[in-house]
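Student: Model the following, please.
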Amino acid sequence: MSTTDIPRRAGVPARRERRRSRAVSRGDGRAAALFLAPWFAGLILITAGPMVASLYLSFTDYDLLTPPEWIGPENYTRMFADPRFLNALQVTFTYVLVSVPIQLALSLALALVLDKGLRALPFYRSVYYLPSLLGGSVAVAILWRQVFGADGLLNQFLAVFGIEGQGWVSHPDYALGTLVVLNVWTFGSPMVIFLAGLRQIPQMYYEAASIDGAGRVRKFVTITIPLLSPIVFFNLVLQIIGSFQSFTQAYVVSGGTGGPADSTMFYTLYLYLKGFGSLDMGYASAMAWFLLLIIGGMTAVNFLASKYWVFYDD
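Tutor: This is a model prediction of the structure:
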């Protein structure tokens, strides 16, 4: 055997190992693709496909019964000449801008109370979280209608003190307020997130502040809020998105009409009425994409503004 054959033969096992490694990698890739196939199928057929179809339909006149007819951006221009659309936009923005801050303030206050080490804390967490699980259900919306109805529990309670109530859900000035209260009542989810964030704040900061003579308010303003600001930002974004998508409460409480006098005509409810009530699916699709732009714009504003008030503990 010549000396030149030794390196050549020594390299054979290395080449075989590389081929074996590539074969194993290909096999792992096929297995991963096989397991991911249902997810990709769902993404294409259930999410991406309908989104593309909706975008196309937003430029058409489509009544679900006849083939869609291309009309260009007419649906988008119609929206701003539609008084009910503008009213739905105003009602929804009012609902979001009023209910979200109150809900976050209430959930943070309760999280601060529960963070004090109460006995049976898991029980209280479960009780307070329960409304978040039920708040979007039809049953709770029906219950809410009964509570704020003319003969509801609220008026019965007021009658004990000699106060004459009214049909809160049937009065244009108060109907939206009942839905705001319903949304605020579902504070459990942000409260639990706030509670988890409070548990992550090191106690040494509070101890150092106590040594310096800081009171509770000072500690809350200078320690709790800055260190909890990422959690506040997270809850704020989620609750704004969820509030813009609210539908069930308004549909059930108003009987599916957005009344009285369109005072509870949420954006999503009007979208539903146009798409499935009037069979104007092209217009409804345009509304859906405009809502996406609104939510995206609100989220972008929050992210841009977050650099001025959200602080991350490095």
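Student: Please make it C-alpha for all contacts and neighbour counts, starting now.
Tutor: Noted.
Student: Tyr267 - how many residues pack around it?
Tutor: Neighbour count of Tyr267, defined by other CA atoms under 10 Å: 27.
Student: Next, the structure of the following sequence, for comparison with the previous one:
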Amino acid sequence: MTSTRSLPRPSVAKPRPAMRTRSLLASRLPVWSMMILGLIGLAVFFLYPLLANLYFSFTNYDLAGAPHWTGLRNYVYLFTQDSRVGKAALNTLWFVVILVPVRMVFSLGIGLLLSRRKTARGFWRTVFYLPALVPPVASVVGFVFLFNPGTGPINAVLRHLGITGPLWFNDPALSKPSLLLLGLWMAGDVMVIFLAALLDVPKDQYEACELDGANGWQRLRFVTLPNIRPVLLFSAVTGVIAALQYFTEAAVASMIANGKTGIDAGTDQLLGYPDDSLLTYTQWMYVQGFNSFQLGYASTMAVVLFLIAAAVMAVLLRRAGLFTKAQG
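Tutor: Sure, this is the predicted structure:
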């Protein structure tokens, strides 16, 4: 009986570490070459301003001379001594809590109506979207004119009906609700996004609900809303970011209602009219930075706003379950 010996296995040459590195670099070079411009733009226009703003927030800087290190003095002043920043923060919070949800609900309602309309569908979509194309400054000027308590057409119609019209933008209690009406009139941009999402909801799910005897509210709750959940999240995130940076509409409304037409040396007194009811956080930050030339303090306000916005975004994304899904 002949003995058999196992034949030696052919040796396979392993690639050298240097060859693996060159191969890896060669495969990733096209990717990095296409991303390099974006990365440069991110570093120049985001990372550098962010780090510079963080540094200036610990200094006394007025653009005329070199910044002087002051430590936490700006932060202490912001949270303990600035008498108008609290009112500005509350007004900004009002726009975040009231304006954003109301705009979303209104836009969703209009989108639902337009998605079910069969006749003149394009006409009505155009009608509701056109106001979003109007520049914000022109929209505010038009609204302040319409709601002028003395000569505006709205109060003129109310007087014709025997009703005493309110002061609208000249009343501290009605100035923010007046801007809310403006926000609803310009909600066409959000409406279009919702409309596209609604038209993409599978029809067979609606048919299955109808066969099960579901009513309109149940179809909305169990079919429509779950299917457009990513769009709802996108609208909420972008809406909150825009509300935290709310500036143009409130500033223009304050100045036009106060009879002013431009930004001058008295901007800190003009913004927020009437009675600081329209003074937002970003307006007060602008006044401190470019009217009072306290760039260090304005940078402190910007850092706090960035941290608040990041925290709000984290809460929204956490509530949406994106973090848990990514971890899973």
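Student: What would you report as the TM-score here?
Tutor: TM-score of the superposed chains, computed with TM-score structural alignment, normalised by the length of the first structure, equals 0.83; 288 aligned residues with a CA RMSD of 2.6 Å.
Student: Quick one: the strands in the stretch 1-150 of the first structure, in order.
Tutor: Using DSSP state E, counting those that start in this stretch, the strands found in the stretch 1-150 of the first structure span residues 60-61, 69-70.
Student: what helices or strands is the first one leaning on?
Tutor: Pointing back at strand 60-61 of the first structure there. Strand 60-61 of the first structure sits against strand 69-70, helix 281-309, with contacts defined as 3 or more CA pairs under 8 Å, 6 or more residues apart in numbering; DSSP states H and E.
Student: same for the shortest one, what does it pack against?
Tutor: For strand 69-70 of the first structure, the helices and strands in contact under the criterion 3+ CA pairs under 8 Å, 6+ apart are strand 60-61.
Student: Mean per-residue distance, the strand it packs on versus the second structure.
Tutor: Once superposed with the second structure, the aligned residues differ from strand 60-61 of the first structure by a mean of 0.6 Å; criterion: mean CA distance after the TM-score superposition for the first structure.
Student: in the second structure, what residues pair with that strand?
Tutor: Strand 60-61 of the first structure lines up with residues 59-60 of the second structure when matched by TM-score structural alignment.
Student: sorry, back to before: looking at the helices and strands packed on strand 60-61 of the first structure, which one is packed in the most?
Tutor: Looking across those with neighbours counted as mean count of other CA atoms under 10 Å, the highest average goes to helix 281-309: a mean of 17.
Student: So which other helices or strands are in contact with that one?
Tutor: Packing partners of helix 281-309 of the first structure (3+ CA pairs under 8 Å, 6+ apart): helix 49-57, strand 60-61, helix 74-79, helix 225-244, helix 267-272.
Student: run the last query once more with 7 Å
Tutor: Judged by 3 or more CA pairs under 7 Å, 6 or more residues apart in numbering; DSSP states H and E, the packing partners of helix 281-309 of the first structure are helix 49-57, helix 74-79.
Student: Tell me which of these sits nearest to Gly167 of the first structure.
Tutor: For these, the distance to Gly167 of the first structure is smallest for helix 74-79, at 32.2 Å, taking CA to CA.
Student: What is the corresponding segment of the second structure for the closest one?
Tutor: Structural correspondence for helix 74-79 of the first structure: residues 73-78 of the second structure, per TM-score structural alignment.
Student: can you pull the contacts of Ile163 of the second structure?
Tutor: Ile163 of the second structure makes contact with no residue under the criterion CA atoms under 7 Å, 6 or more residues apart in numbering.
Student: Can you give me the end-to-end span of stretch 146-164 of the first structure?
Tutor: Using CA to CA, to the nearest Å, the end-to-end distance of stretch 146-164 of the first structure comes to 17 Å.
Student: re earlier: mean shift between the match of helix 74-79 of the first structure and the first structure?
Tutor: Looks like 1.3 Å for stretch 73-78 of the second structure (mean CA distance after the TM-score superposition for the first structure).
Student: contacts for that stretch?
Tutor: Residues outside stretch 73-78 of the second structure that contact it (CA under 7 Å, 6+ apart): 57-58, 297, 300.
Student: can you redo the strands of the stretch 1-150 of the first structure as TSV with distance to Ala14 of the first structure?
Tutor: Converted to TSV, the strands of the stretch 1-150 of the first structure look like this (distance: least, CA to CA, whole Å):
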stretch	distance to Ala14 of the first structure
strand 60-61	62
strand 69-70	63
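Student: In contact with Phe187 of the first structure, which residues are there?
Tutor: 103, 107, 132.
Student: The second one contacts Ile193, doesn't it?
Tutor: No: taking CA atoms under 7 Å as the definition, Ser107 of the first structure is not a contact partner of Ile193, at 9.2 Å.
Student: These two: who's more crowded?
Tutor: The neighbour count for Ser107 of the first structure versus Ile193, taken as other CA under 10 Å, is higher for Ser107 (25 against 17).
Student: so how far is Phe311 of the first structure from that one?
Tutor: The spacing between Ser107 of the first structure and Phe311 of the first structure, counted by CA to CA, is 20 Å.
Student: returning to that earlier point: which of the residues in the match of helix 74-79 of the first structure are buried?
Tutor: Residues of stretch 73-78 of the second structure classed as buried by neighbour count (16 or more other CA atoms under 10 Å): 74-75, 78.
Student: With adjacent residues omitted, what lies nearest to Tyr129 of the first structure?
Tutor: Spatial nearest neighbour of Tyr129 of the first structure, chain neighbours left out: Gly188 (3.8 Å); criterion: CA to CA, 6 or more residues apart in numbering.
Student: thinking again about what came up before, out of the helices and strands packed on helix 281-309 of the first structure, which gets nearest to Gly259 of the first structure?
Tutor: Closest among those, using CA to CA: helix 74-79, at 20.1 Å.
Student: For the closest one, what is the distance to the chain centroid?
Tutor: 27 Å (CA atoms, centre = their mean, to the nearest Å).
Student: related to what we said a few turns ago, check the contacts of stretch 73-78 of the second structure and tell me the two furthest apart.
Tutor: Farthest pair in the contacts of stretch 73-78 of the second structure (CA to CA) is Phe58 and Tyr297. Separation: 8.2 Å.
Student: Give me the most central residue, the first structure.
Tutor: Gly242 (2.8 Å; CA atoms, centre = their mean).
Student: Gln283 of the second structure: neighbour count?
Tutor: The number of residues near Gln283 of the second structure, taken as other CA under 10 Å, comes to 23.
Student: separation between the alignment partner in the first structure of it and Val181 of the first structure?
Tutor: Gln283 of the second structure maps onto Leu269 in the first structure, with residues paired by TM-score structural alignment. In this view, Leu269 of the first structure and Val181 of the first structure are 18 Å apart by CA to CA.
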